[in-house]
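K.L.:
based on what follows, work out the 3D shape:
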Amino acid sequence: MSRRTSVLVAVGLLAVALGLAPLLPDAGSVAGRADRARLTESRPTATAQTASPGRGEVTPRMRREIERVVASGRSLGPDAGRVTPRMLVDTQVRCAVFAGQRYCLGIGWTQDSEAEVRDRIAAAASSTLRRTPATTTGDLDLVAGLQAAASRSESERVAGERAELTDAAASVAKVWQLRHEIQGVPLPAKYAALARPKDKGRVYPRTARIMKGSRTLAQNRSWWCGPTAMQSIAWGWDHDKRPQSYWAKRLGTTTSGSSISEIVRQVNRSTGYDSPRRAGPYVVLDISDFTYRQWWRMTKRHIAKLRAPLVLHPQLLSRFYPYLSFDASGHFQVGRGYRDRRNGVEKIGFFEPWNQQAFDPGSPYVERVQWRSAYRSFRANKAHPMQNLGL
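P.N.:
Predicted structure coming up:
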């Protein structure tokens, strides 16, 4: 082979390698996790090979905001169980603003002001004390969650709040994109790169689902809906059926239940659904201002476009879920499918951890795989005092 031919062959091979480079996995990927795209606050990236923004840089300005919010709090220690819901809310529910989006500790991303969030949560906490459900399935209720947060030592509080706010700051670009695509909120100039071309009439498939229906179990304990939901999500990702006790330990689950913030944190740490090629970093989102159509569009987008599950957070009431014999507490389910309007009904598919028969033998058996009215599911989510979900 001549020298000139050798050079041409080498150049050709280099071009092929460069052309294939975007298809190759990142050398630092772990257990099938897709490579993570980096997204800075000043210049977000959204390429044709990403479905969602990745984690962004936590800027010095964001860090100052984090420290401001952390410094404004205090622990109540052993007194946490003896104070009013209003005091619990005022000391524990505090909000930070990152790049124009508001995040409230323990509540998630919201469009409400800090005062509006506090008023809503204080009213819901008082209502929780008056109407504690006879049956609890494992959602950490508002009062128990606030008391747990307030009873931490000062060092635990500072470390926990700083970690939660840092994770939130890194995910703000995703929140901007979601608000833009679902609610039509205009994007600031620095996030203009997140705008997607208009669908021009393209619609999502009439039906879609992810994760095999066989990869879900009933919760082993009456307060383990959180660990069971997390078991299904991780099982759907890596096909490894780790026991519910494994997830209960990582979620910090107690007999009072699990928090949605911890479930979202574990989805980000233990699966690849948070990759930019899927949903991006999971967040807790306040949907108190969502209409049903917006919620439905977001559900279809998450399942059909991002191919990732939702952490549903409903109030488990029999008027919304006909398979129940009695009302129960706040709850977690795994959203994994939908069926568009047929015979006038839109349906959402989800994994249901709760089998009432296991804890009340006289009750009917509840199937793990459910296809139910999407509108009722939306209403159940809005009936929950926190009105949020994980996605």
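K.L.:
going forward, measure contacts and count neighbours with C-alpha atoms only.
P.N.:
Noted.
K.L.:
can you name the next helix or strand after whichever strand or helix holds Val9?
P.N.:
For Val9, the enclosing helix or strand under DSSP states H and E is helix 3-20. Downstream of helix 3-20, the first helix or strand assigned by DSSP H and E is helix 60-71.
K.L.:
who does that next one touch, helix- and strand-wise?
P.N.:
In terms of contacts (3 or more Cα pairs under 8 Å, 6 or more residues apart in numbering; DSSP states H and E), helix 60-71 is packed against strand 95-98, helix 154-170.
K.L.:
just give me how far the first one sits from the chain centre.
P.N.:
The one in question is strand 95-98. Strand 95-98 sits 18 Å away from the centroid of its parent chain (Cα atoms, centre = their mean, to the nearest Å).
K.L.:
which other helices and strands contact the next helix or strand after that strand?
P.N.:
As assigned by DSSP H and E, the chain's next helix or strand after strand 95-98 is strand 101-104. Secondary-structure packing of strand 101-104 (3+ Cα pairs under 8 Å, 6+ apart): strand 95-98, strand 108-110, helix 172-183.
K.L.:
can you list those in JSON lines and add mean neighbour count and distance to Thr132?
P.N.:
Compiled in JSON lines, these are given as follows (neighbours: other Cα atoms under 10 Å; distance: least, Cα to Cα, whole Å):
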{"stretch": "strand 95-98", "mean neighbour count": "22", "distance to Thr132": "27"}
{"stretch": "strand 108-110", "mean neighbour count": "23", "distance to Thr132": "23"}
{"stretch": "helix 172-183", "mean neighbour count": "21", "distance to Thr132": "33"}
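K.L.:
quick check: which of these is nearest to Asn220?
P.N.:
Across these, Asn220 has its closest neighbour in strand 108-110 (28.5 Å, Cα to Cα).
K.L.:
after the closest one, which helix or strand is next?
P.N.:
Moving toward the C-terminus from strand 108-110, the next helix or strand (DSSP H and E) is helix 114-130.
K.L.:
structure for this one too, so we can compare:
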Amino acid sequence: MSRPRAIAVAVGVLALLLALTPFVPRGDDDKGSLRPSGDRVGAKAALLSANTVGRSRVTPAMQAEIDRVVAAGRALGRTGTKAGLARRAAELVRCAELDGQRYCLGVGWTDDTEADVRARVATAARVAARSTSTTTTGDLDASDALARTASMKPAARAAAERAELESAARSVAKVWLLRHEIQGVALPADFLARHPEARAAAPTSSRTTKPTATPTPTASATPTRTPKPTASASPTAVAPSKTKKGPDYPRRAAILNPHRVAEQTRTYWCGPTSMQMIAWGWAGKAHSQDYWAKKLGTTTSGTGITAMVQTINRSTGWDSTKYAGSYITLDIGDWTYKQWMLLMMRHIVDYRAPVVLHPILHKAYYPYLDDDGSGHYQVGRGYDKNGKKPALLGYFEPWNQQRFDPSEPYIDRVQWRNAYKSYRANEAHYLHNIGV
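P.N.:
Next comes the predicted model:
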């Protein structure tokens, strides 16, 4: 064959191969089916936002980890003095590693190590056991939280812990996305393979494309039907998040009717009263504080934050993907003030949903107090950038000290206060977590 002819044949073969390349099957992950060009490996796949991501599938690996943590709790006895409970924090506070994120029972999603979480809970329990002067408003302190766990029958404790951990596992994609969007945490290379519920729908096109043999799950897909990613699945590159920053939000915003408020009628009912106002804002109908106390499992010792989060998800629609999505208990101990404030603005403007604030109620942060109080709940519902002055946070305050001591000043339900001090009060709580 002459040299010119050989070159012509080679060029023709190369052109044919290039033309056929888009139709070559891409491996076991799609079983040889064709993919729309916008979803091929190497393309940038768009993400849903954290609130719209929907529920994650509890994988066999996550289920095995849940089984491990629950089994460890079955071995715990029911006895123990209040002073000795702090020494048992290592047994009572247990964490699960779920898809690269850490969830600790009664604490929530955290970046702290299990040892660090146990240490701060133990320290807080020792302080609470010795303290007699702090005004209690209804947060479940560390000592009482440990005592409640230790007093449960093993079967009841196992059932409660399993339910909490499985609920947490179903929200792990939201945790990843919140940290990605606000803290800039990089997503794993195979994030979309593991969490197809986080993939945004491809933009509609006038050009008809051949569908894949297996439809890509959307955020509304039932978690149990989500196909398990195979070991050979190729990761899809994720488009950088184009989330709003602080300057992108309006100067001031607020949600919830300021007339649908109530003060707590018992010293240990800040949880039920906050829940009353959150649900009132959703349904436009107010159930009694006693009703919410029963829903939350509130005792004279108070209410746990995980109960607050679970009750919002079960009893309101704020957990819809049109609003905040499933609420989670999130440790913000390593969040900066700017990141925390961005989360507040996002919740108010983008999600149009309230925040469960979980501060320590001290005079240093809240000038309307006559005495330092315990851990506490408030309903976050607004912000004001406030020009050159310090930014303000808007919230409903269930605590009115005058109700229980007429000599003390009255406290309004609707508050607009220094946002940075609210952040510091949240950080000063031994759990430094919130419900979002």
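K.L.:
ok so, going back, please work out which of the helices and strands packed on helix 60-71 of structure 1 is packed deepest.
P.N.:
Burial of the helices and strands packed on helix 60-71 of structure 1 is given as mean neighbour count (mean count of other Cα atoms under 10 Å); strand 95-98 ranks first at a mean of 22.
K.L.:
mind reading off the mean deviation between that one and structure 2?
P.N.:
Superposing on structure 2 and averaging over aligned pairs (mean Cα distance after the TM-score superposition for structure 1), strand 95-98 of structure 1 comes out at 0.7 Å.
K.L.:
pull the contacting residues for Tyr273 of structure 1.
P.N.:
Neighbour list for Tyr273 of structure 1: Trp237, Val267, Ala279, Gly280, Pro281, Ala308 [criterion: Cα atoms under 8 Å, 6 or more residues apart in numbering].
K.L.:
need these in CSV with neighbour count, secondary structure and distance to Asn388 of structure 1, can you?
P.N.:
Output for the contacts of Tyr273 of structure 1, formatted as CSV (neighbours: other Cα atoms under 10 Å; DSSP: H, G, I helix; E, B strand; the rest coil; distance: Cα to Cα, whole Å):
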residue, neighbour count, secondary structure, distance to Asn388 of structure 1
Trp237, 20, helix, 23
Val267, 23, helix, 16
Ala279, 27, coil, 17
Gly280, 26, coil, 18
Pro281, 30, coil, 16
Ala308, 26, coil, 17
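K.L.:
turn these into CSV, columns for distance to Leu194 of structure 1.
P.N.:
Below are the contacts of Tyr273 of structure 1 laid out as CSV (distance: Cα to Cα, whole Å):
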residue, distance to Leu194 of structure 1
Trp237, 26
Val267, 23
Ala279, 14
Gly280, 13
Pro281, 15
Ala308, 19
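K.L.:
of the residues you listed, closest to Asn220 of structure 1?
P.N.:
Lowest distance from Asn220 of structure 1 to the contacts of Tyr273 of structure 1 (Cα to Cα) belongs to Val267, with 20.5 Å.
K.L.:
was I right to think the closest one contacts Asp274?
P.N.:
Yes: between Val267 of structure 1 and Asp274 a contact is recorded at 7.4 Å, counting by Cα atoms under 8 Å.
K.L.:
overlap of the contact sets of the two?
P.N.:
Counting by Cα under 8 Å, 6+ apart, the residues touching both Val267 of structure 1 and Asp274 are Tyr282.
K.L.:
quick one on the thing from earlier: which part of structure 2 matches the helix holding Val9 of structure 1?
P.N.:
With TM-score structural alignment applied, helix 3-20 of structure 1 matches no range in structure 2.
K.L.:
hmm, who's touching that helix?
P.N.:
In contact with helix 3-20 of structure 1 (Cα under 8 Å, 6+ apart) are no residues whatsoever.
K.L.:
again, but for stretch 368-375 of structure 2
P.N.:
134-141, 358-363, 401, 408-409, 411, 429.
K.L.:
now, of those residues, which are buried?
P.N.:
Buried by 16 or more other Cα atoms under 10 Å: 135-141, 358-362, 401, 411, 429, out of these.
K.L.:
what's near enough to touch Arg126 of structure 2?
P.N.:
Arg126 of structure 2 neighbours (Cα under 8 Å, 6+ apart): Ala83, Ala86, Ser143.
K.L.:
what do you get if the cut-off is 10 Å, keeping everything else the same?
P.N.:
Shown in contact with Arg126 of structure 2 (Cα atoms under 10 Å, 6 or more residues apart in numbering): Lys82, Ala83, Gly84, Leu85, Ala86, Arg87, Arg120, Ala142, Ser143.
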